[in-house]
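Asks: No letters, just coordinates:
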């Protein structure tokens, strides 16, 4: 009955002041959230958008309960949720152009012996560790951080370090910062990212509108991953001038 009523109830983005909530990782918020605001503001200037930090162990519960309306995640959730695949994400090595291995061809042994930074807060962590084990790499990372925003200034200040990050982000950074990008010397399965919509309730038309706007923003607009760390880099350069 709720679904039937929700289908009949119209949603007018031009006049709505509804609040929508979207669960995003740190990368998702920096790479896509400005695009969401641009796309939604174009037709719905009063709609409010709240970002919620993605917690993978709670994503399904949040969508079921309606705590969030939409989530972007690499998780494969139950068939109860409508979803759209938006991206296949591969991973690459990044390091300062001053790193001793910057111009070398990477091998498994060189990777295993290098001082590495691990992004503990990234959803790809488990997949990276499994890929390392399959390649016979059991050495532990030297540095563990929680946020990508920390990584660029860390690599810049400590050029002996390297890290594994999404390839799209790596090449975005390489256009702006003095870093080099290398392929991984072992196989790591690409991540598929999905936009998920919560189970339908009383306002299907508004929910579907928001889901479609988010999906369009991820597919049509360029991502902004290279913005991560740019302020810190700029401040450091200004301080050195």
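Replies: It's in. Every value quoted in this text rests on a predicted model; they were computed, and no experiment measured them.
Asks: CA only for contacts and neighbour counts going forward, please
Replies: OK.
Asks: Would you state the strands of this structure in chain order?
Replies: 19-24, 48-53, 70-73, 82-89, 91-96, 115-119, 143-145, 161-166, 179-183, 191-197 (DSSP state E).
Asks: ok, structure two:
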């Protein structure tokens, strides 16, 4: 669009709203608070219009050019994304996948506004008009490199708490859950290193005597999972539910239904129903 056309459009919006939507800044213009509020109100309506127009023609994965926006944690990206991307390449070659990792506090709103179409992970904070389906239930395990001195020992609670631990202090790691379970028994483990994500965890474990307590699926995402020994964690921890989430607004979206069914078939290990 030409500059004059944009200026005319902004002027018409200002007249319709009754107040400025943009103000001059050092580099161009920035939206006002009124514009930001208006955008939040209009986005669900525009998303609904887009879905309605798309559903008139139906959804054919073989010819669709649609972009799906998916929330995944770093674990999800390591474990599920290669399989999902390979499936789409073979069955829906024109479909584009856009992966995002929203903050936990923003995720429910992101599903509601269409910022993301679906979310995959252990996301117990999501409430409201969001449906979910259990894809799989994973146990927590304690892992160490093969050849670690403790591979020949009985990993009881005393040995576990005295050992040096690597922790992944991320929302997707379950670190807070493990710490809470230990503290309830009056136990504090010795943390040797804390990192914010899983990217470096494998190499660190291979070159140290740390223990790592995480969902088993996280260890299976390592490049060489056979280089590690998995042991039961000597404290009771609940299973780690990995769910597929979507907002009520997309319940009738044919493309969304196809993607959810494909993900459930491709990645799921559970017969749980939608909730």
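Replies: It's in. Since this is a predicted model, take the numbers as computed values, not measurements.
Asks: coming back round to it: mean neighbour count added to the strands of structure 1, as TSV?
Replies: As requested, those are exported to TSV (neighbours: other CA atoms under 10 Å):
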stretch	mean neighbour count
strand 19-24	20
strand 48-53	15
strand 70-73	26
strand 82-89	16
strand 91-96	24
strand 115-119	20
strand 143-145	14
strand 161-166	22
strand 179-183	20
strand 191-197	21
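Asks: could the ones you listed go into CSV alongside distance to residue 107 of structure 1?
Replies: CSV is the format used below for these (distance: least, CA to CA, whole Å):
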stretch, distance to residue 107 of structure 1
strand 19-24, 34
strand 48-53, 36
strand 70-73, 31
strand 82-89, 22
strand 91-96, 12
strand 115-119, 14
strand 143-145, 21
strand 161-166, 14
strand 179-183, 10
strand 191-197, 23
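Asks: Of all the ones you listed, which one comes closest to residue 103 of structure 1?
Replies: strand 179-183 (8.5 Å; CA to CA).
Asks: Who are the packing partners of that closest one?
Replies: strand 91-96, helix 167-174 (3 or more CA pairs under 8 Å, 6 or more residues apart in numbering; DSSP states H and E).
Asks: what's the closest non-adjacent residue to residue 215 of structure 1?
Replies: residue 195 (6.5 Å; CA to CA, 6 or more residues apart in numbering).
Asks: Just want to check the distance between whatever residue of structure 1 lines up with residue 180 of structure 2 and residue 33 of structure 1.
Replies: By TM-score structural alignment, residue 180 of structure 2 lines up with residue 130 in structure 1. According to CA to CA, to the nearest Å, residue 130 of structure 1 stands 30 Å off from residue 33 of structure 1.
Asks: neighbour count winner among those two?
Replies: Set residue 130 of structure 1 next to residue 33 and count neighbours by other CA atoms under 10 Å: residue 33 wins out with 22 against 13.
Asks: The more buried one matches what in structure 2?
Replies: Using TM-score structural alignment, the equivalent of residue 33 of structure 1 in structure 2 is residue 81.
Asks: Residue 113 of structure 1 too?
Replies: Match for residue 113 of structure 1 (TM-score structural alignment): residue 162.
Asks: if I pick its match, what's in contact with it?
Replies: 189, 190 (CA atoms under 8 Å, 6 or more residues apart in numbering).
Asks: and residue 161 of structure 1, what is it in contact with?
Replies: Residue 161 of structure 1 sits next to 95, 96, 99, 114, 115, 116, 117, 155 when contact means CA under 8 Å, 6+ apart.
Asks: For residue 138 of structure 1, which non-adjacent residue is spatially closest?
Replies: Leaving aside its sequence neighbours, residue 138 of structure 1 sits nearest to residue 132 (CA to CA, 6+ apart; 7.0 Å).
Asks: And that neighbour, how close does it get to residue 166 of structure 1?
Replies: 16 Å.
Asks: Then residue 142 of structure 1?
Replies: 20 Å.
Asks: Now do residue 56 of structure 2: how many residues are near it, please.
Replies: 9.
Asks: How about the contacts made by it?
Replies: Under the criterion of CA under 8 Å, 6+ apart, residue 56 of structure 2 has no contact partners.
Asks: before we move on, what about residue 96 of structure 2?
Replies: Contacts for residue 96 of structure 2 (CA under 8 Å, 6+ apart) come out as 65, 66, 67, 68.
Asks: What lines up with residue 94 of structure 2 in structure 1?
Replies: Match for residue 94 of structure 2 (TM-score structural alignment): residue 46.
Asks: My guess is its match contacts residue 20. True?
Replies: No: using CA atoms under 8 Å, residue 46 of structure 1 makes no contact with residue 20, being 11.4 Å away.
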